[in-house]
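Engineer: quick one: sequence plus predicted model below, questions after.
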Amino acid sequence: MDAAEKYKLWDLEAAEEEANPKRTRLRICSLGLALIGFIFITVSIFREETLTFLKSQSSHGQLTKTGQVKVSFENVRNGTFAPVMKALQWINAPGSISDDKGLFLTNSDDGYEVRSVFDKDFSRTLWKGKSFVYKNANYSVDSLVASPNLEKLLIRTKTVSNWRHSSFGSYFVYSNSTGFQCIGDNLSLAEWSPNSLDIAYVHDNDLYLYSSEESKTVDRITQDGSSQVFNGKPDWVYEEEVMETDRTLWWSPKGDYLAFYKINETQVGEFVIPYYVQEPEDVYSKLKSIKYPKSGTPNPAATVVLYDLKKGKASQVELAASPDLLIETKWVGDRMLLVKSTDRSSDVLTVHLVDAEAKESKVVRKESSNGGWWEITHNTLHVPQDKSKGRASDGYLDVLPVNGFNHLVYFASADDAEPVILTRGAWEIEDGPFSFDQETNNVYFIAAKKASTQRHLYSVSLQNPEKIVDITDTSTSAVYSATFSSGGRFVLISYKGPDVPFQKIVDLKSDEQDVEKEGNIVGKTLYYLTKNEELRRNLASFAIPSKRVQELTLDDGVIANSFEILPNDFDPQKRDHYPVFFYAYGGPNSQQVLETFSVGFLEVVASQLNALVVVVDGRGTGFKGKEFRSLVRDQLGDYEARDQISAAALYASKPFVDADKISLFGWSYGGYLTLKTLERDAGAHFKYGVAVAPVTDWRFYDSVYTERYMHTPQQNIQGYVNSSVHNVTAIAQAKRFLLMHGTGDDNVHFQNSLKVLDMLDLNGIENYDVHVFPDSDHSIRYHNANTIVWDKILNWTKKAYLC
């Protein structure tokens, strides 16, 4: 499940968003939200009431009392409210630790160029244009990665997407001296060695070594790659739930060794997905089979393999404790490899240290989750040995729970069992990013220290633990993200709200400081990357619905983060007037209530439907500590539904709310939570519901995600029964509900919705609507589906509120 993606509610084209950190996002939800259906009570009633409603929506109906224009789908979809946010591709160039020039790669229509944030006159063109000719054939440049010494380029072309993160393509090496070298076609991936000479690549699930110096493949590292054995790249579940990327290979710091996973999914069950509208001339469906481990069924078997380049030999690493899941691998020295693993239910974390030269491993620590679970993270950061700086050994930074809250810790030696605690308190560090400055021993990190709905940039020194320095201005509410140059001197600070976003480059080691503070209170601003002044001007013409972040006190004394968006010209003196549109995601460790800037789908709902919009992060969600989130363990859908119902009751009691027009919408885990809430509520508060691509039975979802929160069905039979969507007669007590799903969903299989439809048929229930999107995956995009799904959510809800 994708917790975020990743997805942004306000971004109808769905993009990954830091508002849902990777570790918090339920991989079930892909990029985006969506819905399905059509509400029908009687055609004549709907027609008459819809016509009445539409008549009121004259040109004057799109203006507020102040004469400003209401937010609509049209101006959201054309990008009127989309801030410009740029990514800076920092380059880890030789010598950057001691002499950090802040080198980065720019990509424009003219090609690719290395520039410096410190020296504006520095420029080095790596590539001109967007295409090239090789053997009289034209190729477009899909991606380009420079070698670490910036002398050669690795170019991918003819890219074909596979799953969420993976693709296939043709790869070329280019340099001014040798011209083009073709590595091969239909490769899964290719990656430079730190030595700038070698390239590891995967073809047909086998791993190869290519020498750019010799212009040829010099070794076939593995021989057993097949449709069921993966070398150096993940299978479906490792890509989706564990690695969150397309590769499982890691070069050692000097390029002497290559570590990779061998994943064998022979024992994993297959799930077949039919595709119906791929080719107009085809009269038969196409079938795609995926090895997909469902809850309680065999997982793929993953092992660590080390390839010694000098010896030209690959050897499997025998880990001291046989793991069920390999969740993170990181070099913490020239020959030392750190490997994290868990049991299949993520109850116990085991950390192994592998000596690549001796081919030996040992367990350096083993930790229980103590009633919670271990999230899969990728934030371990190597801290190199430097005795002159007080670092006697190679160590690493990590995030671990401290008194029930996730905090930054430092293992001074890679084989230490106990860390130095760098931060502590009733707040949590985010999943990253952090940067380590090897010259100053400062660690930079993003945390929800001021408030769980905010993110600020801080630093702490290895020599002075728990003395935290604010880098961004914590006197005002804000959400920031940051990326750092390779030496840690320069930082791209991205302000994401609640006001109009901006981005700036800051020199953290400047002798000067900013006179006027905006964003950062440490360092000197070199320049702004984006200011979004045009967006600010555009906003003046529109009536942006007011948004307020708040805390709600729910039943059982639960204090939950929430925000509400008020419709234009809101009048609290009206009685029984305003509908309430709840949006929910609610997956374990996720977060939707974040003080970011957004004008999108929820604002469209508030403006066009004259409705209050409410989002509540109930129990189970992240950044409020272990006790708040781990309560849902082994019983998904229970406490989450209770909190949505409690919030609905609270709003129903407000005099200006029409208690007969309260609806709930969710996608992926949110779709599941919508159905579970309707089931528990039985029409008492939520009168309408819209569920898109929902899980309906956790036995149907993948083992890696599900068992982290539910254990296996064999261990928790009653929990799986209770957590499934099973009481459809209770759901039917709502006035009407809508169900939508893509038939090509490889993540949350269409099987989930079909199971519920079958139960509805068996129970003679008819007060629902369905829309199926042929061949669309979890993001529902195929053949214009993404436009349709959002239109249906809005229009279906509009008709529901007219009843």
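Structural biologist: Sure thing, it's come through.
Engineer: hey, let's count contacts and neighbours off CA atoms from now on
Structural biologist: Fine.
Engineer: for the helix or strand residue 582 falls within, which helices and strands make contact with it?
Structural biologist: Using DSSP states H and E, residue 582 sits within strand 578-583. Using 3 or more C-alpha pairs under 8 Å, 6 or more residues apart in numbering; DSSP states H and E, the elements in contact with strand 578-583 are strand 612-617, strand 657-667.
Engineer: what's the closest of these to residue 639?
Structural biologist: The closest of these to residue 639 is strand 612-617. By C-alpha to C-alpha, the value is 11.3 Å.
Engineer: name the helices or strands packed onto that closest one?
Structural biologist: Using 3+ C-alpha pairs under 8 Å, 6+ apart: strand 612-617 touches strand 559-565, strand 578-583, helix 601-608.
Engineer: can you map out the helices along the stretch 601-750 of the chain?
Structural biologist: Using DSSP state H, counting those that start in this stretch, the helices of the stretch 601-750 of the chain run over 601-608, 626-630, 639-652, 669-681, 703-710, 717-723, 728-731.
Engineer: highest average neighbour count across those helices?
Structural biologist: helix 669-681 (a mean of 28; mean count of other C-alpha atoms under 10 Å).
Engineer: report the angle between it and strand 578-583.
Structural biologist: Compare the direction of helix 669-681 with that of strand 578-583 by axes from the mean of the first three to the mean of the last three C-alpha atoms, to 10 degrees and you get 130 degrees.
Engineer: how far is helix 669-681 from where the chain is centred?
Structural biologist: From the chain centre to the centre of helix 669-681 is a distance of 22 Å (C-alpha atoms, centre = their mean, to the nearest Å).
Engineer: for comparison:
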Amino acid sequence: MKHLKLSFWICVFISSITIAQIKEITLEDIWKNRTFATEYMDALHSMSNGQQYSVLDFDRATRSTSIDIYDYKTLKKVKTLVSSANLDAIQYFSDYTFSKDESMVLLATNEESIYRRSSLGNYYVYNVKTKALNAVADYKIQEPTFSPNGKFLAYGHENNLFYKNLETGEVFQITTDGKKNEIINGITDWVYEEEFSFVRAFDWNADSNKIAFIRFDETEVPEFSMDVYGETLYPDQQEFKYPKAGEANSKVSLHVYNLNDKNVSNIEVDKTYNDFYIPRIKWTNEADILSAQYMNRHQNELDLWMINTDKNTSNLVLAETDKAYIDVTFNLTFLKDNSFIWTSEKDGYNHIYHYGKTGKLINQVTKGNWEVTDYYGYDEKEKVIFYQSVENGSINRDVYSIKLNGRNKKRLTKSEGTNNASFSADFSYFINTFSSATTPPEYSLNSASSGNLIKSIKDNDILAQKLSEYKTSEKEFSTIHVNGNDLNMWMIKPANFDENKQYPLFMYQYSGPGSQQVANRWNRADDYWYQMLAQKGYIIACVDGRGTGFKGANFKKVTQNELGKYEVEDQIAAAKQLGELPYIDASRIGIWGWSFGGFMSSNCLFKGNDVFKMAIAVAPVTSWRFYDTIYTERYMTTPQENPSGYDENSPINHVDKLKGDFLLVHGTADDNVHAQNAMRLTEALIQANKQFDWAMYPDKNHGIYGGNTRLHLYNKMTSFIDENLGDKIKDEKPEEIKTKSNIKR
């Protein structure tokens, strides 16, 4: 009887495994139930003692948040520094920032987004020793920042700059001319935030007695307006300054506020600029010396200035030029002697350089036909730089150390995939985040000197086990030789793939300058959608064409002045080659993309009408004339200078070529790529008498999300793919087996 019972449970177990292994991914799994969400470490901060770190934890039982301190060596929680469960004034906090001496913590709550990176919030200062909690202000503010001595806190409010004396509680207003859609002090305008990727345009000096800030005069910038429909009888209208290509930018100026005499001084540099940007400011270790980067409108000249704010004198220490453009980074580090570390593409690849305080080159620290992809910091004691690069293949990322003199380079990470490090304050440890196409994110403690694993912190084994119950396919990496270049590619085939059958091909790409979609990392949400499509019998492929990143400046910048020409040529040529494979039905090839990728998929369908049967374009740019100055002119100069570059690759001007099936999607409240793009393309299609499908998502921004929005969008796109590519998968063998292929495995 026992044997019979045991056999029964073995059968049940085997049966459950069999059933589990054939579970299919659904859109609800991806976009509603968050079935495949990963565990992660939130708001990781290394404590100044170098032996501990803090993270933001959420207690589901009490619905409270806390800052918990952990020991690097043991990985055990040492203490809870502060919990919202013990704070009467705050139900929860969503972020935190320490003062330099870590005696105080700034807690953020009730945050609301403004644009992509900016937000408003209520902020409180928590005193670690006394456990006192004080509101910074009784109104929402932007970018509150401790002074280095921890006595003051500066912030932006209604386009003006303020600071608070944390000892007395007194608030001082630095500027008074701030006005919506006219003057902004210390906070970036829309286009700086979006394209130079920063919001806080002010900085404290080392002695905590000066604040440098950028002032934006938006008066002459054209205004853009969007209807926000909401639920009221009449829509609201959002109006903001948005400089489209060739139009007026904000006039920027640099200023310094002195806390001692309460005066604001204008800062001038010893060069006349007609139309320029100030994309970065940063104080040096000398309390009176401010660094500022000035860039011409074409963005192919970048000047680094050292400004003596006491004497109002300036010294140009570095002047870089490029035939195409220069990417602005945050990779400027001042050493104790005020020499500095800088990254540049000037030898054709992004590398690390060491300059003296006057701008004299000391040495190029890293060299080779590969790119430095991140700069982590400098260990003054050991004279070692830590960085991330693609030395181990452009689809991989590894962490390295190297001496300041360029010697004794070490690869610190061992696993092939994507590695990213967070170093302890004294550079004795780093927490490595690793993932690959087959391994979900793993967090581990490693030695900074050797890279050796000390302990595992967190993994996603539960997710990996859960995913093993579903029908999934391997993401196969390869290269495809197109237009004289070996392009990185990944492909996903159905789990029951049969090389004697023919399958429809659905291609994805983004293709924007310096971007990368073919990377050896763990799944994003769309990857699960691709797995779902593979279950249905589609082959999914992604190709990074010319113009994408991490393969050198020449490969990236070949698209200069002609965005959408070479990139489209590569996608069309890649689709043709893939269509020659015996298991791909060349009559059923589709393509899709979002934003720049939507611009691309539209052009691919129109210009490649003999190759692509269908395309989906989500939130696409349809003419670069509609997009902002900084991004567009970096790659295209102005439309006044380069009208053919703008118009010859605009999808609007190629609608007459449309033969296949086209789905156009946009959010009506997209502040980035305006719905104007979709409307103008729609009108062109109508006047060309071309039939197409489209969907507008009310009050949704460039991300098109919120509630069931993503679920609805992906249901719509899936149905469109099924209707236009998903005819019954052919069972017959191809009449002629095609062997010619330029794909390298």
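Structural biologist: Yep, it's here. As the structure is a prediction and not an experimental result, all values here were calculated from the model.
Engineer: want to throw the helices of the stretch 601-750 of structure 1 into TSV with distance to residue 178 of structure 1?
Structural biologist: Output for the helices of the stretch 601-750 of structure 1, formatted as TSV (distance: least, C-alpha to C-alpha, whole Å):
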stretch	distance to residue 178 of structure 1
helix 601-608	51
helix 626-630	56
helix 639-652	60
helix 669-681	52
helix 703-710	46
helix 717-723	60
helix 728-731	67
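Engineer: closest one to residue 401 of structure 1 among the ones you listed?
Structural biologist: Closest approach to residue 401 of structure 1 among those is made by helix 626-630 (8.2 Å; C-alpha to C-alpha).
Engineer: contacting residues around that closest one?
Structural biologist: Under the contact criterion C-alpha atoms under 8 Å, 6 or more residues apart in numbering, helix 626-630 of structure 1 has outside partners 371, 372, 373, 404, 405, 588, 589, 619, 620, 621, 622.
Engineer: what do you get if the cut-off is 7 Å, keeping everything else the same?
Structural biologist: Contacts to helix 626-630 of structure 1, defined as C-alpha atoms under 7 Å, 6 or more residues apart in numbering, come from residues 372, 404, 405, 588, 589, 619, 620, 621, 622.
Engineer: got a ChimeraX select line for the buried ones in these?
Structural biologist: Those of those that count as buried under 16 or more other C-alpha atoms under 10 Å are selected in ChimeraX with:
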select :372,404,405,588,589,619,620,621,622
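Engineer: now, which of the contacts of helix 626-630 of structure 1 sits nearest residue 289 of structure 1?
Structural biologist: Sorting the contacts of helix 626-630 of structure 1 by how near they are to residue 289 of structure 1, with C-alpha to C-alpha, puts residue 588 at the top with 29.0 Å.
Engineer: the aligned residue in structure 1 for residue 206 of structure 2 - how many residues pack around it?
Structural biologist: Matched by TM-score structural alignment, residue 206 of structure 2 corresponds to residue 253 in structure 1. Neighbours of residue 253 of structure 1 under the rule other C-alpha atoms under 10 Å: 17.
Engineer: thought residue 334 was touching residue 253 of structure 1, still the case?
Structural biologist: Yes: under the criterion of C-alpha atoms under 7 Å, residue 253 of structure 1 makes contact with residue 334 at 5.5 Å.
Engineer: would you turn the helices and strands packed on strand 612-617 of structure 1 into CSV with distance to residue 130 of structure 1?
Structural biologist: Listed next are these as CSV, based on distance: least, C-alpha to C-alpha, whole Å:
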stretch, distance to residue 130 of structure 1
strand 559-565, 44
strand 578-583, 42
helix 601-608, 35
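Engineer: looking at those, which is closest to residue 184 of structure 1?
Structural biologist: helix 601-608 (43.7 Å).
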